[in-house]
Each structure stands twice: as structure tokens, then as C-alpha cells.
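*Asks:* Need coordinates for the below:
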Amino acid sequence: MEAKLKKIKLIGFDVDGVFTDGKIYINENGEESKAFHTQDGQGIRNLLEIGIKVLVISGRKSKAAEKRMIELGVNDYFLGYREKKEIFLKKIKDYQIKLTECAFVGDDISDGDVLDIVGFPIAVSNGRDEIKKSAFYTTQKSGGNGAIREISDLIIKAKDKE
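*Replies:* Got it, this is the predicted structure:
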């Protein structure tokens, strides 16, 4: 596992169920809100600090998710895009990064197309069983509750041994 982690130059994430616990809160005015874990945010910052490209692709548009990505310094985020594989392939081509140098973190079947092509597919522990079966690694922490930090710590630890 460590050898695969050392190769990672880009990591992609879904939002709902990965950055969050998958719940969407809608108030009486129809406004949506989500909860994001601060440790996961620090994990994203840590990845960016060591030069790992972070790509976020979500099938849903969300002002809360957009605000969080801006706050974390994530420049490559695509919200409201169901064709995740298409965007992922375009971005790695732009960055001239190989699929074997990529990871993706997902929780549901909409993430399967990307998980099937990356060198290091990751499922969160609260993800769908079929996604966990196609993952090389399943987190101990659940989405929205430290899974991203767990992953970032693993990558950083592996790269520190280079």
C-alpha cells in the first residue's frame, strides 16, 4: 500500500458522503446546509502544502460546498457534474499526471467510474458495499467524520519515507 501512496500526485474527492456525512439539511426557507469536519479541512490543506493536487467533483451543486472549497484553497472543484470520469480525465491530462499517480475517494455508485480507473481507489467506511468492493482501501473513519484526514495522513506518512 505504501508504494502506491508514494506515487500519488493528485487525489479526487466526492462531496456528499465524503466531505460530509451524506446528510443534506434543508430549512423552512428551502436553504441547504451541510456540516464539514475541521480535521478533514486540515487534511486538505496538508495535501496542498506538500504539492498534491486536489480535485473535487460532485454531482450536486451546493453553495455550502463551494464556500468550503474556496475556504480550503481548492481551486479545482466541479459541483453539479454527474459525469465525474470525464472531468477527472480532462484534469489529469491538463496536469500531465498518469492514472496510476491518482487516487479518488467516493461513497456511492456515482463515483464508481472514477474509482475503476485510478491507481488508488478509496471508499469511505460509510459508503455503499459495491463501492467498498472496488476500493483498494476503505477508511476506518466515516465520510464527514475524519475520513479525509485519515487519507491525507496516510499519504503524507508514505511520502515522508521517500
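
*Asks:* Going by C-alpha atoms from here, please, whenever you check contacts or count neighbours.
*Replies:* Fine.

*Asks:* Tell me how far the nearest residue to residue 141 once chain neighbours are set aside lies from residue 58.
*Replies:* In this structure, residue 141 finds its nearest non-sequential neighbour in residue 147, 4.7 Å apart by C-alpha to C-alpha, 6 or more residues apart in numbering. Relative to residue 58, residue 147 is positioned 17 Å away (C-alpha to C-alpha, to the nearest Å).

*Asks:* Between the two, which is the more surrounded one?
*Replies:* Shown here are residue 147 and residue 58; by other C-alpha atoms under 10 Å, residue 147 has more neighbours (27 against 21).

*Asks:* residue contacts, that one?
*Replies:* Residue 147 sits next to 18, 40, 124, 139, 140, 141 when contact means C-alpha atoms under 8 Å, 6 or more residues apart in numbering.

*Asks:* Identify the farthest-apart pair in these.
*Replies:* Largest separation among the contacts of residue 147 by C-alpha to C-alpha: 40 and 140, giving 13.7 Å.

*Asks:* the more surrounded of the two?
*Replies:* Neighbour comparison, residue 40 and residue 140: the larger count goes to residue 40, with 23 against 14 (by other C-alpha under 10 Å).

*Asks:* what about the more buried one, which helix or strand?
*Replies:* If you go by DSSP states H and E, residue 40 is part of helix 38-49.

*Asks:* coming back round to it: so of the contacts of residue 147, which ones are in helices?
*Replies:* The helices, defined by DSSP state H, take in residue 40 from the contacts of residue 147.

*Asks:* Strands of the chain, start to end?
*Replies:* All strands of the chain, identified by DSSP state E, fall at 10-13, 25-26, 32-33, 53-58, 76-79, 102-106, 120-123, 137-138.

*Asks:* Output the contacting helices and strands for the second one.
*Replies:* In terms of contact count using 3 or more C-alpha pairs under 8 Å, 6 or more residues apart in numbering; DSSP states H and E, strand 25-26 is assigned the packing partners strand 32-33.

*Asks:* Before we compare anything, build this one as well:
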Amino acid sequence: MSSFQFFGMQPYQADPSSQINAALDSIKALVISLDGVLTSGVITLDGEGREMPTLFARDLAGLREALRLGMKVAIIAGRQAGAFRQMLEATGPIDLFLDGEERLDAYEAFKSRHGLQDDECACIADDIDDLELLKKAGLPVTPINGAEYLRNRVAYISVFEGGRGCVREIVEMVLDHQGRWKYSEKQAQG
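*Replies:* Predicted structure coming up:
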């Protein structure tokens, strides 16, 4: 086997989905960039300069289901994003890094807190400032509207935009692959 690795994974000569399936087997946690992934990336301010948080209900429902089934979740913002704290805390026990923490430091703290390894983490991020974080994760993902530079540097490109179902798709993909998504067509037919 070649010593070449793509984001720490051996490239397969077979269908690339076999590499994704192998990664999906190990996933126990989601690490999600707030801006551009959990949100559309648009920052809306009221007349007094306060941020007005907006999140897609389907993404939040997916996160609640992931948490209910024992997945660990971290949300990381590379800026002060405390306006989202109350809404995300109401979703469930999510590790929130919303005070502009350095992304890799937040990721390492999250892994340490839950005893996780890189290959047990799926990371969903959308821009070049997330590149080092994506390189570490076992399953690096970007939304379809993620930065062009990331497209050849992730294992999977979501068919949904950030803030419009990307998170839900990855939650379903992981849980369905692991046989834990009870709303699966595979389970309904089999």
C-alpha cells in the first residue's frame, strides 16, 4: 500500500465511497463550524448592533437526534458569537466554543473532554480558516457552498448549503450508516 495519505486516510483504488463508509464506521462526534455551516454565513444585526441568530430548524432537529443517540457535538465559532448560546444550549448538551477560541485549541479540548480520537470525529466546515481542523478529523466535510479550495481537500461535499440542511444530512448519513437512524429507507424496507 502507498504511503501517500489524503487527510490522514489511505486513498482507495476502489470506489471512493468505500473510504467514506470506513470513516463513517468510527464516527462518535460532530465538530461543526458555526458560521457558514450551522448558519448560512449571513450575520444579521438589529438597529442597535446586536446579532440576531438564525438557525435552520431541520439542522437543530438533527442535532437533537444525534445527541439523544449518544453522539458528542461541538460547535466552534472563530469569533464572538454568544448570541447563539441560548438557542444552542436549548438543543441539548453541546460543547460550545463561541467566544472566538482558536479552532484547533477548541477541537483538542473537545476531544480531550470526551476521550475522542481524530478518526472518531466528523468535522463540517466551510472556509479556508478551517483547513487545519479539517485535516485532523476522521471525516472532513464541507457544504456544497463551501470555499472552492476545500473541495479537493475533504472526504465529502454535502449536497446542501450551510445553514440549509448540511448538518442534518451529515447527522443522518452517520446514524444511518451505523444503523441508528430509525427514519432510514433501508430500515423501512428491511
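
*Asks:* longest helix of structure 1?
*Replies:* Of all segments of type helix in structure 1, defined using DSSP H, the longest is helix 147-160.

*Asks:* start and end residues in structure 2 for that helix, please.
*Replies:* Aligned by TM-score structural alignment, helix 147-160 of structure 1 falls on residues 166-179 of structure 2.

*Asks:* What separation do you get for the spatially most central residue of structure 2 and residue 155 of structure 2?
*Replies:* Nearest to the mean C-alpha position of structure 2, by C-alpha atoms, centre = their mean, lies residue 124 at 3.2 Å. Using C-alpha to C-alpha, residue 124 of structure 2 is found at 11 Å from residue 155 of structure 2.

*Asks:* list residues touching both of those two?
*Replies:* Joint contacts of residue 124 of structure 2 and residue 155 (C-alpha under 8 Å, 6+ apart) are 140, 141.

*Asks:* My understanding was that the residue nearest to the centre of structure 2 contacts residue 144; is that so?
*Replies:* No. Look at residue 124 of structure 2 against residue 144 with C-alpha atoms under 8 Å: they stay out of range, at 11.1 Å.

*Asks:* how about residue 76 of structure 2, what's its partner in structure 1?
*Replies:* Counting by TM-score structural alignment, residue 76 of structure 2 corresponds to residue 57 in structure 1.

*Asks:* Quick one: residues contacting the closest residue to that match other than its chain neighbours.
*Replies:* Leaving aside its chain neighbours, residue 57 of structure 1 sits nearest to residue 78 (4.8 Å; criterion: C-alpha to C-alpha, 6+ apart). The contact partners of residue 78 of structure 1, by C-alpha under 8 Å, 6+ apart, come to 56, 57, 58.

*Asks:* Shared with structure 2, which of the residues you listed?
*Replies:* Retained in structure 2: 56, 57, 58, out of the contacts of residue 78 of structure 1 (criterion both residues aligned by TM-score structural alignment, their matches' C-alpha atoms under 8 Å).

*Asks:* list the contacts for the second one?
*Replies:* Read it as residue 57 of structure 1. When contacts are counted by C-alpha under 8 Å, 6+ apart, residue 57 of structure 1 touches 12, 13, 14, 15, 77, 78, 79, 81, 84, 87.

*Asks:* The first one: what's it in contact with?
*Replies:* This means residue 12 of structure 1. Neighbour list for residue 12 of structure 1: 54, 55, 56, 57, 88, 102, 103, 104, 105 [criterion: C-alpha under 8 Å, 6+ apart].

*Asks:* One more: the second one?
*Replies:* When contacts are counted by C-alpha under 8 Å, 6+ apart, residue 13 of structure 1 touches 19, 54, 55, 56, 57, 104, 105, 106.

*Asks:* Can you convert these into TSV and add a column each for distance to residue 93 of structure 1?
*Replies:* Shown next, in TSV, are the contacts of residue 13 of structure 1 (distance: C-alpha to C-alpha, whole Å):
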residue	distance to residue 93 of structure 1
19	25
54	14
55	13
56	16
57	16
104	16
105	19
106	21
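
*Asks:* mapping those onto structure 2, which are still in contact?
*Replies:* Counting by both residues aligned by TM-score structural alignment, their matches' C-alpha under 8 Å, structure 2 reproduces these contacts from these: 19, 54, 55, 56, 57, 104, 105, 106.

*Asks:* nearest to residue 73 of structure 1, of these?
*Replies:* Nearest to residue 73 of structure 1 among these, counting by C-alpha to C-alpha, is residue 54 at 9.5 Å.
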